[in-house]
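Trainee: just to be clear, the model below is a prediction. Sequence and coordinates:
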Amino acid sequence: MKIIADTGKCVGAGQCVLTEPALFDQSEEDGTVIVLNAEPDGDLVEKAREAVHVCPSQALSLED
């Protein structure tokens, strides 16, 4: 699985970072999402799914 982030859609709400800081961070410049680990495994897979679900701008998606 791979995490895809569309920074053009990202509004910088930070829900992804709150869901799993090991996977996501935010740009200091504009607050948009930075994916720290695009191919999570183990328990992080479920956290990635949760982050996609809670993203208010639908800027995150998963690719199998």
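Mentor: Structure received.

Trainee: drop to CA atoms for contacts and neighbour counts, all remaining ones
Mentor: Will do.

Trainee: give me the longest helix you can find in the protein.
Mentor: In the chain, taking DSSP state H as the definition, the longest helix is helix 43-54.

Trainee: which helix or strand lies directly C-terminal to it?
Mentor: Of the helices and strands lying after helix 43-54 in sequence (DSSP states H and E), the nearest is strand 60-63.

Trainee: D43: how many residues sit nearby?
Mentor: Using other Cα atoms under 10 Å, D43 has 8 neighbouring residues.

Trainee: ok so, going back, what is the longest helix of the chain packed up against?
Mentor: Packing contacts for helix 43-54, counted by 3 or more Cα pairs under 8 Å, 6 or more residues apart in numbering; DSSP states H and E, involve helix 15-19, strand 60-63.

Trainee: dropping in the other structure now:
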Amino acid sequence: MKKTVVTESEYKKIMVRINELTSGDPDELPDELLAELDKLTNLANNYENDHGWLSLTNHEKADGRTP
């Protein structure tokens, strides 16, 4: 069964954890933490897609300018 993010609070917790995992040297991240990062990133992306959010990259491509 696929876990999904249901609330904004869950999403915010996931984003905090993603920030923690990406704050250091990516070459130093053990495989189990890389796997966790991959899962969390997928959950965050699914939440954003389900709620109609655009990533910064998609926003830039959509209107040709940066925020």
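Mentor: Nice, I can see it. Being a predicted model, the structure only gives us computed values, none of them experimental.

Trainee: superposed, what's their TM-score?
Mentor: TM-score for the superposed chains, counting by TM-score structural alignment, normalised by the length of structure 1: 0.36, backed by 39 aligned residues with a Cα RMSD of 3.7 Å.

Trainee: how about a markdown table for the helices and strands packed on helix 43-54 of structure 1, with distance to A48 of structure 1 and mean neighbour count added?
Mentor: Compiled in a markdown table, those are given as follows (distance: least, Cα to Cα, whole Å; neighbours: other Cα atoms under 10 Å):
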| stretch | distance to A48 of structure 1 | mean neighbour count |
| --- | --- | --- |
| helix 15-19 | 8 | 18 |
| strand 60-63 | 8 | 16 |
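
Trainee: quick check, A5 of structure 1 in contact with D25.
Mentor: No: using Cα atoms under 8 Å, A5 of structure 1 makes no contact with D25, being 11.6 Å away.

Trainee: what about the longest helix in structure 2?
Mentor: As assigned by DSSP H, the longest helix anywhere in structure 2 is helix 31-50.

Trainee: buried sites along that one?
Mentor: Residues of helix 31-50 of structure 2 classed as buried: 34, 37, 40-41, 43-45, 47 (neighbour count, 16 or more other Cα atoms under 10 Å).

Trainee: now the helices and strands packed on helix 43-54 of structure 1 in a markdown table, with distance to V52 of structure 1?
Mentor: A markdown table is the format used below for the helices and strands packed on helix 43-54 of structure 1 (distance: least, Cα to Cα, whole Å):
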| stretch | distance to V52 of structure 1 |
| --- | --- |
| helix 15-19 | 8 |
| strand 60-63 | 5 |
